[in-house]
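Visitor: could you look at this predicted model? Sequence included:
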Amino acid sequence: MKRFMDDKDFLLSTPTGEKLFHEYAEGMPIVDYHCHISPQEIFENKRFETITEVWLGGDHYKWRLMRASGVDERYITGDAPAREKFQKWAETLSRCVGNPVYEWSHLELKRFFGYDGVLNAQTAQEVWDLANAKLAEDDFTCRELIRRSNVRLICTTDDPADSFEWHKKIAADPTFDVQVVPAMRPDAALRIERAGEYAAYLKRLGEAAGIEIKTFDDLKRAISIRYDVAHELGCRASDHALDYVMYEPATPEEIEAIFEKGLAGEQVSEHEMLQYKTAFMLFVAGEYERLGWAMQLHFGCIRDNNATMFAKLGPDTGYDSISNYAPADQLAAFLNAVNETSGLPKTILYSLNPYDTYMIDTVMQCFQQAPVAGKLQNGSAWWFNDHETGMRQQLTALANEGVLGTFVGMLTDSRSFLSYPRHEYFRRVLCGLIGEWVEAGKYPADFETLGSIVRDISYNNAVRYFGFDLPLEA
């Protein structure tokens, strides 16, 4: 029997896997090219009062598990004391055998707090005291957590109407050597179905761009202006949260009429919404090609399913689920249309539904093009899939249908400064899987080549793919 969370063997079942992880992957730096942490908190070097604040505040992974364990909402998002919330989490965690959050939580306790035990109801006080004592140390700030994790670059998630104030301040701060750059998420400009909210957003975007938005062409010009500002600050990627990748073409006249309704705060039909979103996505895809950015498309999610709790808590509070609708014909038609108009930018496709994996792999291979290796990517196993099973499935499908060695690897997609051990978790899964293939005789034990593949997936491929100003690691 292996020891729990053994530093040598965890998720590694073969000597080859162990060698690949410890000699090639383990020490590689991190490029976190998609996350939701706050650039303001990084600039201000935020401190955390308790383990509850840094661990449970905003973490809907944990909130979902607590609800499923019968914990009252008062101890999750309510006004219960921090110590009581932590106790409820410790009690919940002990029941979560097989859940990746169990493994992530203990990796975080080991890596940041030096705790090698097991968190449960009986040890909660011990962990509470240890973690809070560490958090009280002078150097235990969010910047130090980033440094300790060997992070070289972070892409935050930002709206084109944002001021980018905190990115500018971080870039001008000589005391912090980790790059923090924006990644554009123009979802608010896409949501024409939100009537008055959409119209109010256009006003804010116009103010940020220094123009008045009266037409769809004005909107496109505002987006271009703000994208150019973001590019100067190091932005090299966008991100879009879509229900699915749609393709419903329309004439310029039709789009202008739809836009006018949205600008006036009027409700558009579903067909008009799809036409508008298609036109918007075709435009921004051209912008990404112009700027050399990567376009990230996240889809396959049904958000805010529980209307009662959405009314109480708002979005991103643990009430989202997997969608089973991702039409391959529309995805292919959209990529083809972009390819024929502006040319396809580098594109990463993420579906929340694991059943879409092979569909994505086969569609994207129709549009691969030199000189970019892996110009289209099947993104890292995402959200409900970033566990060992999901990662193995995504990696295996990509290996079966494409070139695994061009994969850009892991991201945290997190709001927590303690999430960086997810990169270790991913690298262990990657090395474990490749190790099994080698020892089954499916690939030679050529460690020069294998080591290069593992290093590249862990770090180098992301640096090359996004064009970040970072050194490669040999």
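Guide: Everything's here; your move. Numbering: from 1, shown residues only.

Visitor: C-alpha from now on. contacts and neighbour counts both.
Guide: Fine.

Visitor: name the helices or strands packed onto the longest helix along the chain?
Guide: Identified as the longest helix of the chain according to DSSP state H is helix 270-291. Under the contact criterion of 3 or more Cα pairs under 8 Å, 6 or more residues apart in numbering; DSSP states H and E, helix 270-291 touches helix 187-190, helix 216-232, helix 252-263, strand 294-299, helix 328-341.

Visitor: and the second one with helix 252-263, angle?
Guide: Meaning helix 216-232. 80 degrees (axes from the mean of the first three to the mean of the last three Cα atoms, to 10 degrees).

Visitor: on that earlier part again, which of the helices and strands packed on helix 270-291 sits closest to Phe21?
Guide: strand 294-299 (27.9 Å; Cα to Cα).

Visitor: so which bits of the longest helix of the chain are buried?
Guide: Within helix 270-291, the residues scored as buried using 16 or more other Cα atoms under 10 Å are 272-289, 291.

Visitor: residues making contact with it?
Guide: Helix 270-291 is contacted by residues 190-193, 220, 224, 231, 236-238, 246-250, 255, 258-259, 294-295, 334, 337-338, 341-346 when judged by Cα atoms under 8 Å, 6 or more residues apart in numbering.

Visitor: quick one, strands of the stretch 1-150 of the chain?
Guide: Ranges of strands within the stretch 1-150 of the chain are 30-32, based on DSSP state E, counting those that start in this stretch.

Visitor: quick one, helices of it?
Guide: Taking DSSP state H, counting those that start in this stretch as the test, the helices found in the stretch 1-150 of the chain are 15-20, 39-43, 51-56, 60-68, 82-93, 100-113, 124-135, 142-148.

Visitor: hang on, the earlier thing: deepest of the helices and strands packed on helix 270-291, which one?
Guide: Highest mean neighbour count among the helices and strands packed on helix 270-291 (mean count of other Cα atoms under 10 Å): strand 294-299, with a mean of 22.

Visitor: got another, please set it beside the one above:
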Amino acid sequence: MEQPIAAHPDRLLPADPGVRAIARSLYSAVEGLPIISPHGHVDAAVIEQNLPFPDPAALLVTPDHYVTRLIHANGVPLNQLGLGGSTMDPRQVWRNFCQAWPAFEGTASGYWIRQEFEHVFGVHEEPTAENSDRIFDAVSARLAEPGFRPRELFKEFNIEVLATTDDPLDSLESHAALAADPAFASRVLPTFRPDQYLNIAHPAWNENVERLLAAAGGGASGYAGYIGALEARRRHFVDNGAVSADHGVRTPATLKLDDADAARLFERARAGDATPEDREAFEAHMMYQMARMSVEDGLVMTIHPGSYRNHHRPTFEEFGADTGHDIPFAVTYTEAIRPLLEDFGTAKDFHLVLFTLDETVFSRELAPLAGFYPSVFIGAPWWFLDAPDAMLRFRSSVTETAGFSRSSGFIDDTRAFCSIPARHDTSRRIESAFLARLVAEHRISEERAHELIVDIVDSSPRRVFKL
């Protein structure tokens, strides 16, 4: 019987036998290193409460917009995948997924899921319409095992650090409980994510500002109170172990306004009178303010721009956000980020990690920026670029200008807890493949490549995210 491709020891390594041998040696040096995940979206309560995972469809299909979007593109309505409060039988959702499985050939999602089936769930056959019930039952049986709870998987996956993404007003009770639990040896760190408090175009912005000001305890009102409340919530996150603040903005624009101008924009927004230009200016100013706060409180600042959120309005209205129709668009960084870097680009201990969904930005803008500013680090391939070939393109694009030391280390950015080991393993294999080519071309020594692979996998994320 042919070996399952997800189990092949040389998956993702170079096809050339000589280069592959070098890559194998490099990969073996990092295969067993602990996972450092400084940015992701797993809910800390899942780890703290340690409850069983739900059925296979609710775990692997319905919440994963990487999966649902492609099945939808091939003609399956989203309500047949469990979205929008659908009462669809989970087993039927799973059948729809298995029937659509051929659509995932060649995709990153297909690669992750194959790895999960093989290495996490012990499923060694390809999904089909005919075997969907059998695989559903096999995965369900695995989910029911006592050893398949989140905390037990934390140990099995060898996760040392996992960062979550959290609302500024979150109490962080689950994080505090995990930190205080002597039986839990790993670290689960909160991340400050203030998007819906900064973007005045957000439908709930005014309500969120009211809640933010109320949480500040009745101090100053207006713009000054708003800024003070954000600073206070950041301190709450720092006190509970946070190391970074994340910003999912539309563009990387930054703008320095004086307090009077910023206050006027704030009051127009509170009154419902802000123009589209006001909205763009205020968000750009608040990105500048977030950088100022990071310089003061030490939180690493990460920026994730370039996604047109909720591109299909009818789908958003029926099924809500994060349902597969966020589409990348081109961004530019050089001018947009300059106001921020003018004042903070060389500030002591300020770390700014810049991500993109526009591959042209890697070599044209991000690598040159990181190659000068001590504060700037290049974020790993993210979202649509979180795929084997895109990872190789990224490494080729940035290294000749910025070297290896100016990148963030791998960022899995995932809600899918069971995919974390597959994603990190993929990155380690791709980095090994890239370095092996440089060794084979006599561009670096094999000894130096062994040092670099450990730095890329382990030291970089610790260094960049102050771990």
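Guide: Perfect, I can see it now. Keep in mind it's a predicted model, so treat the numbers as computed, not measured.

Visitor: show me what contacts the residue nearest the centre of the first structure?
Guide: Centrality entry for the first structure: nearest residue to the mean C-alpha point is Asp413, 2.9 Å, by Cα atoms, centre = their mean. Asp413 of the first structure is in contact with His34, Cys35, His36, Trp382, Trp383, counting by Cα under 8 Å, 6+ apart.

Visitor: nearest to Pro160 of the first structure, of the helices of the stretch 1-150 of the first structure?
Guide: Comparison of the helices of the stretch 1-150 of the first structure against Pro160 of the first structure by Cα to Cα identifies helix 39-43 as nearest, at 14.9 Å.

Visitor: mean per-residue distance, that closest one to the second structure?
Guide: Per the superposition on the second structure, helix 39-43 of the first structure and its aligned residues are separated by 1.3 Å on average (mean Cα distance after the TM-score superposition for the first structure).

Visitor: contacts for that helix?
Guide: With Cα under 8 Å, 6+ apart, helix 39-43 of the first structure has contacts from Cys142, Arg143, Thr156, Trp166, His167, Lys169, Ile170, Val180.

Visitor: try it again at 7 Å.
Guide: By Cα atoms under 7 Å, 6 or more residues apart in numbering, the residues outside helix 39-43 of the first structure that reach it are Cys142, Arg143, Thr156, Trp166, His167, Lys169, Ile170.

Visitor: which one in the second structure is aligned with the second one?
Guide: With the correspondence set by TM-score structural alignment, Arg143 of the first structure lines up against Arg151 in the second structure.

Visitor: show the contacting residues for that match.
Guide: Neighbours of Arg151 of the second structure in contact, by Cα under 7 Å, 6+ apart: Ile47, Asn50.

Visitor: try 8 Å
Guide: By Cα under 8 Å, 6+ apart, the contact list for Arg151 of the second structure reads Ile47, Glu48, Asn50, Phe184.

Visitor: out of the contacts of helix 39-43 of the first structure, name the ones that lie in helices.
Guide: In this view, the contacts of helix 39-43 of the first structure that belong to helices under DSSP H are Cys142, Arg143, Trp166, His167, Lys169, Ile170.

Visitor: number of nearby residues for the counterpart of the last one in the second structure?
Guide: Same thing as Ile170 of the first structure. Mapped onto the second structure by TM-score structural alignment, Ile170 of the first structure lines up with Leu178. Look at Leu178 of the second structure: counted by other Cα atoms under 10 Å, it has 21 neighbours.

Visitor: coming back round to it: among the contacts of Asp413 of the first structure, which two are most distant?
Guide: Within the contacts of Asp413 of the first structure, His36 and Trp382 form the most distant pair, 13.8 Å apart (Cα to Cα).

Visitor: which one's more surrounded, the two?
Guide: The residue with more neighbours, out of His36 of the first structure and Trp382, is Trp382; 21 against 16, by other Cα under 10 Å.

Visitor: now do the same contact list for the closest residue to the more buried one other than its chain neighbours.
Guide: Among residues not flanking Trp382 of the first structure along the chain, Leu352 sits closest, at 6.2 Å (Cα to Cα, 6 or more residues apart in numbering). Residues near Leu352 of the first structure by Cα under 8 Å, 6+ apart: His298, Phe299, Gly300, Cys301, Ile322, Ser323, Ala381, Trp382, Trp383, Phe384, Asn385.
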